[in-house]
Structures are given as structure tokens and as C-alpha cells.
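1. Give me a model of this one.
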Amino acid sequence: MTIDWKKEVAARKEDFLTDLISLLKIDSVRDDSQATDDAPVGPGPKKALEAFLALGERDGFITKNVDSLAGHIEYGDGDETLGVLAHVDVVPVGTGWETDPFDPVIKEGRIYARGSSDDKGPGMAAYYALKIIKELDLPVSKRIRFIIGTDEESGWMCMDRYFEVEEKPDFGFSPDAEFPIINGEKGILTEYINTQGTTEGGKNTLISFDAGLRENMVPQDATVIFKSEEAEKFEKDFYDFIETAPVTGTVSVEANQVTIEVNGKAAHAMEPRGGVNAATYLAVFLNRYSFGGDAKAFLEMTAEFFHDDSRAEKLGLNHVDEVMGDLTMNPGVFTFTPKDGGMIALNFRFPKGVSVESIEIELDKKLSHYGVTLGRGKEQLPHYVPAEDPLVQTLLNVYAKQTGLEAHEQTIGGGTYGRLFERGVAYGAMFPDSVDTMHQANEFMAIDDLMNAMSIYAEAIYELIK
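-> Modelled structure (predicted):
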């Protein structure tokens, strides 16, 4: 049987866009302030999960909601199960948007909205691929579960709970990265660097320092408030500073209190070089002046060890693996007040050859003289599926067939649901020439990319379950 996958995709384009726009309109940022037993990560992710499952019910699939944290849409029968895992939660919006991030806009062949590329757009493309297989009534010998999570951008509470009560598929992929395939994912570790809150001993007194929305995002905005004996001089000094720095910002002075806001560029933490860290640039500026106590330590170590050093060379942590690439570090969240002290969240993506313990040993060695304490947060070990695995080979072959492009294995610093399975990978939906706007302002996905991804997903899923 010969199937024209692109023709089948084209016939469903308008329906696909209607369903995608409906999903993109839901603000599904995790919100712990509104979390309840019935909405463990807030009402937005729950609403998005229910909306997706409703599509499955509409289209005649078997569906299940697991505690409003995760769910699945199921099709087919067999002794083996293919899992396709997507997520409906999104990172916080941040600043710099030219349109409403939850009112999708289509212009110049792109759909703009938070989640359009990460991961509602690709997830919907993969769902429609399964829908095509069902509507064509193609024979299948395996079961497929399209699994939906609501907490991928934070703690993965969704998958923890789902696999407590549901069986794990035998193999699978997540449409949450790029083509031709991601069969290797670096380990992920967040380390919290904590200081006390003393401020005495300097000419300037730090009142607050705040930057970053999530540890897996480069901080786009940073704000500091401090008191100074010479407040007026900071206005000229700061504007002179940003003339040669890749940031913008403002200064306001009221009596002896100075407020500075810095604007950089957000990016995904898996490659911090794609962004401009507003927090570290602000610390570099402030570190030229006299601050005391833990405030001084907070600013100094940020400027000296965390600024413009995505490979953590100053910490002695730079490491490159031949297959998995560089260790990267993203200083993602910063807070300081005299009452609560200081906290810096460092998000590491590390290849084989590096351990969590080795990272902590070097951090302690380099930063202990600042009087800091370390706290270990989220950690995941590196994941790799060999290129010769039949899953990898099938996915690469379909990609090469449909695009005519070279199909090869690759590793990323991002963490996808693919790492949940021993034989799990990430697969699309970005192409080699796609513009990556994940975790950035004005996030978008090219509609043609979504259509082409849907066609690849449909053939790949069918090849894996027929």
C-alpha cells in the first residue's frame, strides 16, 4: 500500500490549525500559587490537558486522565507499546512580546504564541499523525499511547505520577526537539548557591536583586534596588556601561535609593550562548562599586564566576565528550534580600564523563570562601540510545526519505520525555533550517515545518507499529 502522507496532511491543515490555536489560547504556565489537589500544578496546565484529551475523545480514541497531571490517548492492540510523549505546559512569558502570547497570530507563514514550538505545536502535529493512521484504518500490530504531560518545564511531577499507575511503553519518542533525531541527551543538574543576607561594610547597601523566571531559561530581565551615599553618579555610569554591553536598561534615583533595570535576551538553558544574561551583566556593573557582607559576595561571585562563561571554565568544570559535546552552565534565577539572603540557581547540562558529585566538589572548592552553601535540585543522568538501534534507524530512514536530507544521530543539552525510556529519543519538530525561539519572547513555529513534521510523524509511527 502506497500512502501519500503529504496529501493526507494537507487535507487536514485547517482542522489542525483550528485545534492548535484553541490549545495555544490556554495559559498553561505552572502556577503553584493556585495549585489544588484537583490541579496539582495549577489550573492552566490542567485545562490544557483536558482540552487535549477532549480532542482524543472527539476523534474516537480511548483516553485517560491521571490525576490532572498527565493523560493518554490510546490506539491499537498488541504485545508491544509505542509511546509518543508531548507536554502542554509552557514556560513563563517574560517581557518583549510584540503580540499577546496567548492570543495566537499567524503572519508570514508563522504562528506566534507561547508554546507554538515548545511543545503544543509539535505535540499537536504528532497527535494529528496518529489521527491520520486511525482515519485511514491502517492495520497495526502494536498499541500506541500518545502521553501528555503538564509539568515538563519544571519538575516532571506529571511523569512521576503517570508511571506510578501506568505501564511504561517499550520504546518511543518525544516531538520536543529537532530533526533528524536526538538519540543522546546530556544530564541535567540544578545547584542552588545560597548566601546569608548581611549587607554591612560598604558605601552602598543592597536592598534587593531579582532576575530570572525559571532555571531552564537565560534571564532576560534583572532588577536591583540599593541605597548609596552617591546615588546620582550611578545614572551616568550605568548608561556609559550599556553603551558597550549587549543589554539595555534604565536607572531611577529617588533621594539616596537607586533602582536599575536591565534587559537582555531569553534563551533555552541548553545553550546559554543563544541568550544575553541580564543578571550577570548587572552584577558585572555593580561589582565595580563598594558593597559589604554577603551582598558583596553575591555580586562578586556572579561577576567573576558566572558571567559569560557558559562552559563553566572558571569553575574548572569545562568538559567535552566526543559524542555528547560540551558541559554547559546557565545561571538562571537570582534573588537577594537582607531578610532572606541570596540564592543563585545554576542549571548544568553535562555529558558522559561528568558526575553530579564532581560538579558539586568543584563548586565547593571555588565558591566556599564566599561562605555559600550548596543545595542540589533537579538531577537527571545522561541518556543515549545507540545509533544502530532499530528505533533510531527507522526514524532516521523516514526523515531521510521524506526530506532528502542527511539523517544522522545527535545529542542535545535539552531534556525531553524521550529519556524516560531505555529506548526513547526525541524526534523533531524543528528542522535544520528552523529558527529556534523556544523559551524566548515572540516564540513562533513555521506552519510549513509543522505540516512537514506531521507527515514525517505519520509515516514513522506507522512504520513502528504496523
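2. CA atoms for contacts and neighbours, from now on please.
-> Fine.
3. Could you list the buried residues of the longest helix along the chain?
-> As assigned by DSSP state H, the longest helix anywhere in the chain is helix 447-465. For helix 447-465, burial by neighbour count (16 or more other C-alpha atoms under 10 Å) applies to 447, 449-462, 464-465.
4. so what does that helix touch, helix or strand wise?
-> helix 5-11, helix 120-135, helix 390-403, strand 429-430 (3 or more C-alpha pairs under 8 Å, 6 or more residues apart in numbering; DSSP states H and E).
5. outside of the helix or strand Ala222 falls within, which residues touch it?
-> Under the criterion of DSSP states H and E, Ala222 resides in strand 221-228. The set of residues external to strand 221-228 that reach it, using C-alpha atoms under 8 Å, 6 or more residues apart in numbering, is 95, 203-212, 256-265, 278-279, 282.
6. how big is the angle separating whatever helix or strand comes next after that strand from strand 221-228?
-> Next helix or strand after strand 221-228 toward the C-terminus (DSSP H and E): helix 233-243. Counting by axes from the mean of the first three to the mean of the last three C-alpha atoms, to 10 degrees, helix 233-243 lies at 150 degrees to strand 221-228.
7. In terms of secondary structure, what does helix 233-243 contact?
-> Judged by 3+ C-alpha pairs under 8 Å, 6+ apart, the packing partners of helix 233-243 are strand 248-254.
8. And the contacts of the strand it packs on?
-> 231-232, 234-235, 238, 242, 258-264.
9. how about the helix or strand where Phe285 lies: buried residues?
-> Phe285 is part of helix 278-286 when elements are defined by DSSP H and E. Using 16+ other C-alpha under 10 Å as the test for burial, helix 278-286 gives Ala278, Ala279, Thr280, Tyr281, Leu282, Ala283, Val284, Leu286.
10. Stretch 92-112 now?
-> Pro92, Val93, Gly94, Pro101, Phe102, Pro104, Arg110, Ile111, Tyr112.
11. Skipping adjacent residues, who's closest to Val372 in space?
-> Thr195 (4.9 Å; C-alpha to C-alpha, 6 or more residues apart in numbering).
12. Can you give me the neighbour number for the one you found?
-> Residues near Thr195, counting by other C-alpha atoms under 10 Å, number 21.
13. to compare against the first, here's another:
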Amino acid sequence: MNDKIKERANFLRDNMILSTQELVRIPSVEAAAEADYPYGKEVYKALAKALEISEKLGFKTKNIDNQAAHVEMGEGKEVLGLLCHLDVVPEGSDWTYPPYAAEIHDNKIYGRGTIDDKGPAVAALYGMKIVQELGVELNKKVRLILGTNEESGMASLDYYLKKEQMPDLAFSPDATFPAIHAEKGILDLKFSASLKVENQKGLQLQKIRGGNATNMVPDYAEAVISGIKKEKLLELLSDLEYDKNQLKLESENENLKLSYHGISAHGSMPEDGKNAISYLISVLAELPFVNSGVKDFLDFYKNKIGLEYDGASIGCKDQDDVPTALTFNTGIIKGDQSKIEFIVNIRYPVKSSAEKVVADIKENLNRLIEVELLSDAEPLYVAKDDPFIKKLLSAYREFTGDDSDPIAIGGGTYARKVKKGVAFGPLFPGQPELAHQKDENIRIDDLVKSAAIYAKAIIDIAGVNENE
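-> You can find the predicted model right below:
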């Protein structure tokens, strides 16, 4: 059977490439709702294109009010779900190749969404096609469920699950192989500081902004300041330690703009990036602002957050759950002389809770700073020796020869939304994590191999012979 699966996967290779390119060329970043498009027109276009591709492959499809959809094969009362999403995070900057051109270089398709999560959705779809072409009889419905706002709250899947049958088992091709048996909790907190405007002569902070999404390490941040000559500012900066190649100083009308260029990364792995917001504030905190509130805010950020990505100084690092350590990422900041707000994305260990994390943080706030809980996605956990996990691992091992154990991750997938689900691929062990980063790409060989693995997993879990 494995040889037949490989043969069909290779036969469908060109189709997989084309389908991935068609989806990646749609810039499906969530936008404000309009008319019949709950997450913006571009997100809808991606959903419509995915359904068009699926119907041309001979599958039944169902669109649930443009919120989500499924692609279906098989018969039976139980449902095996393949959980994917078609929305993407903003593209960021400094790409080698255009982020929505889906260009092929060195056997890789480049573009936002290639690995998160349009390429994997194509692999799952063609995994179903392989099973269909092999004529395998199924005793479960197999549904590729396509969500449209996974990157910003997963509301579309919640909507889908209110309208359609909850999958009995599900895997999400939105992480790494061999299989993910645990996902950390995901917490978004808004920190805010209301500042008293003091019209004194001297250095003033007029504006600060940075970041595109909470679950991205920001690669750009800027601050506009006034009340100081450029020559004087350069003199002050000369006494500071910072990366002079990344900090840029420009005149803006009668003001000066300081901008910092960092390195983007997935919010669950802030150690892989360079947080432009934090690095910019580390410089600003050393400047002699006359507004006492601004100075207090900058001192708070420098001393309690700084350049850390584990929440140590703000008191939430220790959650008694090794090895799934907590991560702390400031994703967005905006503000002026009267108010500054920033949003932090925290991935907390599976044995902890949002309540504990927030309580630990509140013990380390000053009177200036308030914190508000924006969202909390509770952790996911499935035992490593669960029969479902074992079948997924078996499919993976038969096509890779890798006998690695399941792992825990900081990323959050749709798997946590169903009664029994886990993340499963598409990134192979040892490969760099490029989700939410510039130059995101997927190796074409890996796209094809993933489709074969997903086909085998479907057969092992939903095939009649495998369940008798």
C-alpha cells in the first residue's frame, strides 16, 4: 500500500504545486468585515478558491456562511477531521521574493502561507485525493475543515462547530512532525498606561508604534520625539550601547523619528527573532524625557520586560512545568503623550493557567500600568501512548524511518478546539520554523511527502480494513 501511495503522490506533484501557488497568491490577511465577508474579501477569496480546487478534484464541499467550510469523502456516523486554515498573518518586510507571488526557487515555493497553513491544507486535500484514487473503502466521514481566522482568535472554527458535527478525531497539519501531543495555553494581555500631558520644554515622546500581530515577533517599531536637536540626540546616542545598523534616525517635519529594524519570528518562539519594540524601548529608556509619566513607563518596560522572552522580570517565568517553558512576546505597541498600550502574547505551560500567569504579573506592576485579559486558549494534552497518537506516528514513521517521540509545542492549532485532536506536521524535524517570518517557504518534496503521510493516516484511522 505504501508504494501505491508514494506513486500517486508523485503523480499528483504538479497539481499540488499549482494548487498551493493559487492559494498563496491571494493575500488573505484578516480585514474588517464587509457585506458577506466576515473576515474581509481577500480571506473569502482564499476560501472560495480552496473549494473550487476541491470540487475540481471531485469532492463534495460545504460553505458555512463564508466563516468556514469542509471538503468531504467517505461514509459513516463518525468524522475524522483534518483541520486547516486559509488566513495568514501580515507579510512583514524585507522578503527576498515577493510574499504573494508564490515563486519557486531551489525546489521551494516561497510566500506567506506556504507553510502556515495553505501548503499543508493542500497536502491534506491531496492526501484525501490519493485515498480516493486508490479506491480505499472508508467507514468514517473524512472532512478537511477550512477555517478563516485562525491567526486572530479561531472564531470561524467555533462558528463551524456550532453548525456542523464535531469531529470524533482530528489532526491539524499546522505544526511539526512526528506529532504534537501537547500545546501550551495562549494568552493575550493588553498593558496600558494613562499619562499626564506635561507641556514642559525639553524632550517629548509624540508617538510610538510597532508590530503587526500579537503572535509575531515585530520586525519594526518607531518613535517620534520632539524638543531636541538632531545633533544633541546623536551626542546622547553615542554614549549608549545598541546596534547602530538597526536603529535609524530621520527628521520628520520639526520632529525626529527613531526607527528600529528587528527580526520577525513566530510569537511562540520569540527567541528566534529580535523584537524591534523591545530594542527600541531599550534605547528610549536612556533618553532624558521631561514627561514623568513617559519616563516611568519606559523605565517599567526596560526593567520588567526588557529584552527577555521568558517573563522572568515581570514574575511569570516559573510555572512549575518543565520542559514546556513560558514564552513572552510583545507583539504590538501604539501610543502618544497621553496613553500608551501594548499587547503581549504569552504561551504558558500545559499544567498552568491564565489565572496564575495574570496573578503573577499583577504582583509586579506599578501604579501606572494596568493589564487586561483579551483572550485565553487553554492548553491541549493527549497522552503519548494514546491509540490515536500511535496511528499517526505509525503513518509518519513508515514514510520517514524516524522513530522520534511526540513533542509539546508553544504554537496553538485548531486541534485544541475539538474533543480529541492533535497537530500533525507539516514541518519535519530539524527544519527551520519559518511561519510568520520573512521568506516563508515549503519544500516541494516535503509537500508531496506530507500528502503521502496524510493519506496513510486517513487509511489507518478511517479505512474499513483497518477498523475491522
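14. Quick TM-score on the pair, please.
-> The TM-score (TM-score structural alignment, normalised by the length of structure 1) is 0.95; 461 aligned residues with a C-alpha RMSD of 1.8 Å.
15. of the contacts of strand 221-228 of structure 1, buried ones?
-> Buried, going by 16+ other C-alpha under 10 Å: 204-212, 257-265, 278-279, 282, out of the contacts of strand 221-228 of structure 1.
16. Can you flag which of these belong to strands?
-> Mapping those onto strands (DSSP state E) picks out 204-211, 257-263.
17. of these, closest to Ala54 of structure 1?
-> Ala211 (37.7 Å; C-alpha to C-alpha).
18. ok, the residue lying closest to that closest one once chain neighbours are set aside - how many residues close by?
-> Take Ala211 of structure 1 and drop its neighbours on the chain: the residue closest to it by C-alpha to C-alpha, 6+ apart is Ala222, 4.2 Å away. Look at Ala222 of structure 1: counted by other C-alpha under 10 Å, it has 25 neighbours.
19. Distance from the chain centre to stretch 411-421 of structure 2, please.
-> 14 Å (C-alpha atoms, centre = their mean, to the nearest Å).
20. What is the corresponding segment of structure 1 for that stretch?
-> The alignment of stretch 411-421 of structure 2 onto structure 1 (TM-score structural alignment) spans residues 414-424.
21. List the buried residues of that stretch.
-> Gly414, Gly415, Thr416, Tyr417, Gly418, Arg419, Leu420, Phe421, Arg423, Gly424.
22. Same check on stretch 7-21 of structure 2?
-> So stretch 7-21 of structure 2, judged by 16+ other C-alpha under 10 Å, has buried residues Arg8, Ala9, Asn10, Leu12, Arg13, Met16, Ile17, Ser19, Thr20, Gln21.
23. so who does the nearest residue to Ala295 of structure 1 once chain neighbours are set aside touch?
-> Distance criterion C-alpha to C-alpha, 6+ apart; nearest residue to Ala295 of structure 1, sequence neighbours excluded, is Thr199 at 5.3 Å. Residues near Thr199 of structure 1 by C-alpha under 8 Å, 6+ apart: Thr205, Leu206, Phe291, Gly292, Gly293, Asp294, Ala295, Lys296, Pro338.
24. The fifth one and Ala86 of structure 1, how far apart?
-> Per C-alpha to C-alpha, to the nearest Å, Gly293 of structure 1 is found 46 Å from Ala86 of structure 1.
25. Please apply the same query to the second one.
-> Plainly put, Leu206 of structure 1 is 43 Å away from Ala86 of structure 1 if you go by C-alpha to C-alpha.
26. Confirm for me that Trp115 of structure 2 is in contact with Ala435.
-> Trp isn't right for residue 115 of structure 2; it's Ile. Yes: in this structure Ile115 of structure 2 lies within contact range of Ala435 using C-alpha atoms under 8 Å: 6.3 Å.
27. Which one's more surrounded, the two?
-> Shown here are Ile115 of structure 2 and Ala435; by other C-alpha under 10 Å, Ile115 has more neighbours (28 against 25).
28. That one -> structure 1?
-> In structure 1, Ile115 of structure 2 lands on Ser117 (TM-score structural alignment).
29. Excluding sequence neighbours, find me the nearest residue to its match.
-> Closest to Ser117 of structure 1 by C-alpha to C-alpha, 6+ apart is Met445, at 5.2 Å.
30. now swap in Glu178 of structure 1 and tell me
-> Glu178 of structure 1 sits nearest to Gly428 (C-alpha to C-alpha, 6+ apart), 3.7 Å away.
31. Count residues in the vicinity of the one you found, would you?
-> By the criterion of other C-alpha under 10 Å, Gly428 of structure 1 has 25 neighbours.
32. Ala70 of structure 1 now?
-> Neighbours of Ala70 of structure 1 using other C-alpha under 10 Å come to 27.
33. Was I right to think it contacts Glu152?
-> No: counting by C-alpha under 8 Å, Glu152 is not a contact partner of Ala70 of structure 1; they are 10.4 Å apart.
34. Overlap in contacts, these two.
-> Shared contacts of Ala70 of structure 1 and Glu152 (C-alpha under 8 Å, 6+ apart): Cys158.
35. re earlier: give the equivalent position in structure 2 for the residue nearest to Ser117 of structure 1.
-> So Met445 of structure 1 corresponds to Ile442, using TM-score structural alignment.
36. Pretty sure its match sits against Asp106.
-> No: in this structure Ile442 of structure 2 lies outside contact range of Asp106 using C-alpha under 8 Å: 10.6 Å.
37. returning to what we had before: could you export the helices and strands packed on helix 447-465 of structure 1 as a markdown table, including distance to Thr373 of structure 1?
-> Formatted as a markdown table, these follow (distance: least, C-alpha to C-alpha, whole Å):
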| stretch | distance to Thr373 of structure 1 |
| --- | --- |
| helix 5-11 | 54 |
| helix 120-135 | 38 |
| helix 390-403 | 42 |
| strand 429-430 | 40 |
